[in-house]
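K.L.:
How does the following fold in three dimensions:
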Amino acid sequence: MSEDQKAAIEALSFEDALTELEQIVGKLEGGQAPLQESIDIYERGGLLKAHCENLLRKAEARIEKITLDRDGNPAGTEPLDG
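P.N.:
Below you'll find the predicted structure:
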């Protein structure tokens, strides 16, 4: 896969990458593609999967938990896993 194709995948939003990945899975499961095309789209699917996982890890790192004071009022935030 060319660097341009990899860069194009990295530019996709999570939703667009997931939609394309679902289409690839459907095509592979349906046996609708000749062997070489199946290999090519399988490789692209692997890159799309890795891209989606990376975006999810980044999103999880940004999630914060709201902390409450004794009276139940918001008092600030802390990392979700903190």
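
K.L.:
Please make it C-alpha for all contacts and neighbour counts, starting now.
P.N.:
Will do.

K.L.:
which secondary structure elements does the lengthiest helix in the chain contact?
P.N.:
For the chain, the helix with the greatest residue count under DSSP state H is helix 35-62. When contacts are defined as 3 or more Cα pairs under 8 Å, 6 or more residues apart in numbering; DSSP states H and E, helix 35-62 sits against helix 3-10, helix 14-29.

K.L.:
10 Å instead?
P.N.:
If you count contacts as 3 or more Cα pairs under 10 Å, 6 or more residues apart in numbering; DSSP states H and E, helix 35-62 packs onto helix 3-10, helix 14-29, strand 74-79.

K.L.:
can you list those in a markdown table and add distance to Q36 and mean neighbour count?
P.N.:
As requested, those are exported to a markdown table (distance: least, Cα to Cα, whole Å; neighbours: other Cα atoms under 10 Å):
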| stretch | distance to Q36 | mean neighbour count |
| --- | --- | --- |
| helix 3-10 | 17 | 12 |
| helix 14-29 | 12 | 16 |
| strand 74-79 | 46 | 12 |
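
K.L.:
for comparison, sequence B:
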Amino acid sequence: MADGDTGGEAEPGYEQARDELAQVVARLEAGGLSLEDSLALWERGETLARTCERHLAGARERVETVLHEAGADDDGTARG
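P.N.:
Predicted coordinates for the structure are as follows:
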């Protein structure tokens, strides 16, 4: 993405981002990190959360499209 968070790496898939986010949260909750390490992890978590949100928004859009098309087919609307 253009915001520079990925450092040129490909964006992870939803499951990969979700799993890494869970690891980040667990490390933050465990404590014992320096302030700098905690901030870096928090920033990574924010990036991963945005990635998950993008994937979920795309999935939601696909489901809504399919449901809309199915509804159009059910009410007799001609589809070409």
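
K.L.:
returning to that earlier point: next, the buried residues of the longest helix of the first structure.
P.N.:
38, 41-42, 44-45, 47-49, 51-52 (16 or more other Cα atoms under 10 Å).

K.L.:
Now render these as a markdown table, adding distance to G30 of the first structure.
P.N.:
Output for the buried residues of helix 35-62 of the first structure, formatted as a markdown table (distance: Cα to Cα, whole Å):
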| residue | distance to G30 of the first structure |
| --- | --- |
| S38 | 11 |
| I41 | 13 |
| Y42 | 13 |
| R44 | 17 |
| G45 | 15 |
| L47 | 20 |
| L48 | 19 |
| K49 | 19 |
| H51 | 24 |
| C52 | 23 |
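
K.L.:
Pick out whichever of those sits closest to E10 of the first structure.
P.N.:
Nearest to E10 of the first structure, judged by Cα to Cα, of the buried residues of helix 35-62 of the first structure is H51 at 6.5 Å.

K.L.:
what would the helices and strands packed on helix 35-62 of the first structure look like in CSV with distance to I66 of the first structure?
P.N.:
Listed next are these as CSV, based on distance: least, Cα to Cα, whole Å:
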stretch, distance to I66 of the first structure
helix 3-10, 31
helix 14-29, 25
strand 74-79, 4
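
K.L.:
Out of those, which gets nearest to A59 of the first structure?
P.N.:
helix 14-29 (10.5 Å).

K.L.:
That closest one vs the second structure - mean distance after superposition?
P.N.:
Compared with the second structure after the fit, helix 14-29 of the first structure shows a mean deviation of 0.4 Å (mean Cα distance after the TM-score superposition for the first structure).

K.L.:
what does that helix correspond to over in the second structure?
P.N.:
Helix 14-29 of the first structure corresponds to residues 14-29 in the second structure, going by TM-score structural alignment.
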